[in-house]
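Visitor: Any chance you could fold what I've pasted below:
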Amino acid sequence: MLAAERRSRIVSEVRRAGAAAVADLATTLNVSEMTVRRDIDVLAQQGVLDKVRGGATIPRVSERSDVDFASQTRLRLAEKNAVARSAAELVEPGMAIGLSGGTTAWALARVLRGIADLTIVTNSLPVADVFARPDRADEPYTQTVVLTGGVRTPADALVGPIAVRALEVLHCDLVFLGVRGVDLQAGLTTSNLLEAETNRALIATGSTSVVLADHSKWGAVGLTTIVDVDEIDRLIMDDALPADAAEQLAAHVELTLAPVEAPAAD
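Guide: Below you'll find the model as predicted:
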């Protein structure tokens, strides 16, 4: 059994029960306890599991879901910017672009502001603000279609049946989607049921769907699945994603690993 497959089964066992002992995992996988401990060490470093005495548990929530949008934009900023730069390479002037809520989509919006003649379809208030009237007369003009809905998420996205109905008659060249988690079994997930419904409708508008996620989203699982990993066209993550995770994902979806720029020295 390959290490990647073995670790995936460990994660599945822990998530199924909420916790698992090293001895039980070793028996289930027919490997030594030392091997299981090493795997748990790796998974804990990746943030996929929490290592505890004698075994592992599902991760504690390290980022509250109600943290305000401005605070979330500062988390893993270099990684999000790397993903945004890579995603922007897919965009050409004149395209219609769908952008979901979330801070990585917002980071992409800031890059796209420099591309001319775009039409932006979004349910995100912060994204819409990025494309407000240009501060300078020489900035490219962008047409923005802002969807409305009945529920406002912690990331200031508007979701619900009104947004879904509006999306049914729209058509985008590219759709970029932020997610709460990326997992081969749970798929692409979010913590908001209405947001999942709205994001599915947004994906359906696009000729090509692209998910944006920094490496911390690997192994994270939100409340509900948006779509399975193999239902999207491309996944862009930063190059801090572990090699075994990249290998697993690349078997299911076209994967791009964006290089993270080192911070400039003082």
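Visitor: contacts and neighbour counts: CA atoms only from here.
Guide: Fine.
Visitor: Which stretches in the stretch 51-200 of the chain count as helices?
Guide: For the stretch 51-200 of the chain, applying DSSP state H, counting those that start in this stretch gives helices covering 69-73, 77-88, 103-112, 125-130, 161-167, 193-205.
Visitor: Mind checking those helices for the one nearest to Leu255?
Guide: Minimum separation from Leu255 across the helices of the stretch 51-200 of the chain (CA to CA) falls at helix 77-88, 11.5 Å.
Visitor: which helices and strands sit right next to that closest one?
Guide: Judged by 3 or more CA pairs under 8 Å, 6 or more residues apart in numbering; DSSP states H and E, helix 77-88 is in contact with helix 103-112, strand 206-212, strand 234-238, strand 254-258.
Visitor: In a markdown table: those, plus mean neighbour count.
Guide: Formatted as a markdown table, the helices and strands packed on helix 77-88 follow (neighbours: other CA atoms under 10 Å):
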| stretch | mean neighbour count |
| --- | --- |
| helix 103-112 | 23 |
| strand 206-212 | 20 |
| strand 234-238 | 24 |
| strand 254-258 | 18 |
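Visitor: which stretch among the ones you listed comes nearest Val48?
Guide: Nearest of the helices and strands packed on helix 77-88 (CA to CA): strand 234-238, 15.9 Å.
Visitor: what's that closest one in contact with?
Guide: 79-80, 82-83, 86-87, 209-215, 253-260 (CA atoms under 8 Å, 6 or more residues apart in numbering).
Visitor: Here is a second sequence; please produce its structure as well for comparison:
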Amino acid sequence: MADQTLLAAQRQALILETIRRTGAIRVAELVEQFGVSDMTIRRDLDALVRQGTVEKVHGGAVATGTASAFEPGFDAKSALEEGTKAALADAAVRLVEPGSVVALSAGTTTYAVASRLLEVPELTVVTNSLRIADLLWAAGSDGRETVPSLLLTGGSPTRSAALVGALADQTIHSLHVDLLILGVHGVSEQAGLTTPNLAEAQTNRALIASARRTVVVADHTKWGVVGLSSFATLAEVDCFITDDALPATARGVLAEAVGELVVVPAAG
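Guide: Coordinates of the predicted model:
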């Protein structure tokens, strides 16, 4: 049974991901999963209906069948799959060379990566994430010796604390980075890498164009989720890091399409 202290926005984000993966779910199943009342779940579903992401049916809800333009905030997403995100971050940081220039997109998984980059010497980190910038700045203020040099792109913030828009894109296009570590809203065989935010999709394209190598960190819940805008095909990914809760069929698709597939144990 899930933690009953989840905020409503966090619980709704998790409910939405479940419905997208399964296509439909019953209220009774959600009550058991989250350990909250029937009325609480119905209020959550009403909120998702207002956002246009699900449709209520007798006894439950179904996916709308349309590409999602719903973008949960950073805090809502941060409580989801925490242990697995940590495992993905551990795998990603092993690809980072001391003294290199690393770009990090915005997101909760890349935030976990950023916390581990504090141990890698002589890095320069380029990011459009306000949360990652705050993390690195705070570490520098504490007097740590291995804090990376930080370049924040500028731009206008989204709900997920990503800086996007013309200013961000112009800055990124002027840069050359060794490694991009990229988080995603959704991944599918047909749509590739997607996000619900059109401006963020454009900024992610700029990040990919600036990098010699692109690494995607995405847990199994991202598979089959399709956001409003695609920003890269699977073939553009040099390394895809995910967890072993991803179905075998999806692993097969990724293994054929990306340069390298890395699968880590999911958190228990």
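Visitor: what's the TM between chain one and chain two?
Guide: Comparison of the two superposed chains (TM-score structural alignment, normalised by the length of structure 1) gives a TM-score of 0.74, and 215 aligned residues with a CA RMSD of 2.6 Å.
Visitor: related to what we said a few turns ago, which one of the helices and strands packed on helix 77-88 of structure 1 lies nearest to Pro59 of structure 1?
Guide: strand 234-238 (20.6 Å).
Visitor: whereabouts in structure 2 does that closest one align?
Guide: Aligned by TM-score structural alignment, strand 234-238 of structure 1 falls on residues 239-243 of structure 2.
Visitor: Measure the mean distance from that stretch to structure 1 post-superposition.
Guide: Per the superposition on structure 1, stretch 239-243 of structure 2 and its aligned residues are separated by 1.0 Å on average (mean CA distance after the TM-score superposition for structure 1).
Visitor: how about the helices and strands packed on helix 77-88 of structure 1 in a markdown table, adding distance to Leu75 of structure 1?
Guide: Conversion of the helices and strands packed on helix 77-88 of structure 1 to a markdown table gives the following (distance: least, CA to CA, whole Å):
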| stretch | distance to Leu75 of structure 1 |
| --- | --- |
| helix 103-112 | 9 |
| strand 206-212 | 15 |
| strand 234-238 | 14 |
| strand 254-258 | 17 |
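Visitor: So for Pro140 of structure 1, which of these sits nearest?
Guide: With distances scored as CA to CA, the stretch of the helices and strands packed on helix 77-88 of structure 1 nearest to Pro140 of structure 1 is helix 103-112 (9.8 Å).
Visitor: Any chance you could list what contacts that closest one?
Guide: Residues outside helix 103-112 of structure 1 that contact it (CA under 8 Å, 6+ apart) are 69, 72-73, 80-81, 83-85, 87-88, 91, 99, 126-127, 130-131, 155, 176-178, 212-213.
Visitor: could you flag which of those residues are buried?
Guide: Using 16 or more other CA atoms under 10 Å as the burial test, the contacts of helix 103-112 of structure 1 include 72-73, 80-81, 83-85, 87, 91, 99, 126-127, 130-131, 155, 176-178, 212-213 as buried.
Visitor: if we can go back for a sec, any chance of the helices of the stretch 51-200 of structure 1 in TSV, plus distance to Val52 of structure 1?
Guide: Listed next are these as TSV, based on distance: least, CA to CA, whole Å:
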stretch	distance to Val52 of structure 1
helix 69-73	28
helix 77-88	28
helix 103-112	32
helix 125-130	39
helix 161-167	43
helix 193-205	31
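Visitor: what's the closest of the ones you listed to Gln46 of structure 1?
Guide: Nearest of these (CA to CA): helix 77-88, 15.0 Å.
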